[in-house]
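Visitor: below: sequence and its predicted model.
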Amino acid sequence: MELNLSETKTIKVKILNTEYTLKVEDEELGYKVAEYVDGVMRELESKFPGRNALTIAVLAALNIAEELFRERMKHDNVEGEIENLLMDLSNRVDKILSL
């Protein structure tokens, strides 16, 4: 994923009580992503009190990456099911046309 710097906007977000300045193409998405990351980190911070911010950040990154991989697997499974249905439909159309 490449960021087009000519079309970026600068936003300020707060994640786990630290303010960050981000360059984003889509402000609304940037805020939503930052809010999501902050939520994941706060949840982990409450589950593992006393851990430093780096540990919480790594745990959050691992959790978010796992979510991403699970969603990709679901997408691939759905894509495979659609391909199978299309092949079946194509075979049925071929049979009908050959009658």
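Guide: Here it is on my side, so go on. Numbering: from 1, shown residues only.

Visitor: going by C-alpha atoms from here, please, whenever you check contacts or count neighbours.
Guide: Will do.

Visitor: which secondary structure element is home to I11?
Guide: I11 belongs to strand 9-15 when elements are defined using DSSP states H and E.

Visitor: now do the contacts for V33.
Guide: By C-alpha atoms under 8 Å, 6 or more residues apart in numbering, the contact set of V33 is empty.

Visitor: so how far is G50 from it?
Guide: Separation of V33 from G50 (C-alpha to C-alpha, to the nearest Å): 25 Å.

Visitor: second one coming, line it up with the first:
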Amino acid sequence: MSEKNKKSIRVKIFGSEYPLRGDSEEFTRQVANYVDSMIDTVHKQIPDQPPLTVSVLSALNITEDLFKEKESANTIKTYLEDELTKMTQYLDSYLPKPEIGIEESNESISSE
């Protein structure tokens, strides 16, 4: 979506309002709510820390979650690729092989 077509919304994160633009208003709000929730959780654990410290620790927590999800997705992808390879090999071992290939078939037609 072009920059013109992105919807502009205002969200509140850690007590401050921010104007944001995104393809989907609902998705942008979900992301903002997640960030606000994470900051609120960290702030409750360390209420005496300055906002910058709370924000940095929240960013680290969010990034840790992201890295864990990426690792999990990669593990699942690798597993599925392995399973697909096994299934393909299994099917290849039981399906009859064509006696004549496409290239050979075309050659015999053109030579006639």
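Guide: Now that the structure is in, tell me what you want to look at. Remember, it's a predicted structure, so these values are computed and weren't measured experimentally.

Visitor: tm score of chain vs chain?
Guide: Once the chains are laid over each other, their TM-score by TM-score structural alignment, normalised by the length of the first structure reads 0.91; 97 aligned residues with a C-alpha RMSD of 1.4 Å.

Visitor: which stretches in the first structure count as strands?
Guide: 9-15, 18-24 (DSSP state E).

Visitor: aligned to K4 of the second structure, what sits in the first structure?
Guide: Per TM-score structural alignment, the equivalent position to K4 of the second structure in the first structure is S6.

Visitor: sorry, slip of the keys, the one I care about is N33 of the second structure.
Guide: That one, N33 of the second structure, aligns with E35 by TM-score structural alignment.

Visitor: these two touch, right, that match and L16?
Guide: No - under the criterion of C-alpha atoms under 8 Å, E35 of the first structure makes no contact with L16, lying 9.9 Å away.

Visitor: about what we covered before: not counting its neighbours along the chain, what's nearest the match of N33 of the second structure?
Guide: I15 (7.4 Å; C-alpha to C-alpha, 6 or more residues apart in numbering).

Visitor: residues contacting the equivalent of the one you found over in the second structure?
Guide: Using TM-score structural alignment, the equivalent of I15 of the first structure in the second structure is I13. Contact partners of I13 of the second structure, counting by C-alpha under 8 Å, 6+ apart, are A32, N33, V35, D36.

Visitor: before we move on, the earlier item: mind putting the strands of the first structure in CSV, distance to K95 of the first structure included?
Guide: Listed next are these as CSV, based on distance: least, C-alpha to C-alpha, whole Å:
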stretch, distance to K95 of the first structure
strand 9-15, 55
strand 18-24, 52
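
Visitor: do you know which of these lies nearest A60 of the first structure?
Guide: Evaluated over these, closeness to A60 of the first structure peaks at strand 9-15, with 11.7 Å, by C-alpha to C-alpha.

Visitor: relative to strand 18-24, how tilted is the closest one?
Guide: 150 degrees (axes from the mean of the first three to the mean of the last three C-alpha atoms, to 10 degrees).

Visitor: how close does strand 9-15 of the first structure sit to the second structure?
Guide: Mean deviation of strand 9-15 of the first structure from its aligned counterpart in the second structure after superposition (mean C-alpha distance after the TM-score superposition for the first structure): 0.7 Å.

Visitor: okay then, goodbye and thanks.
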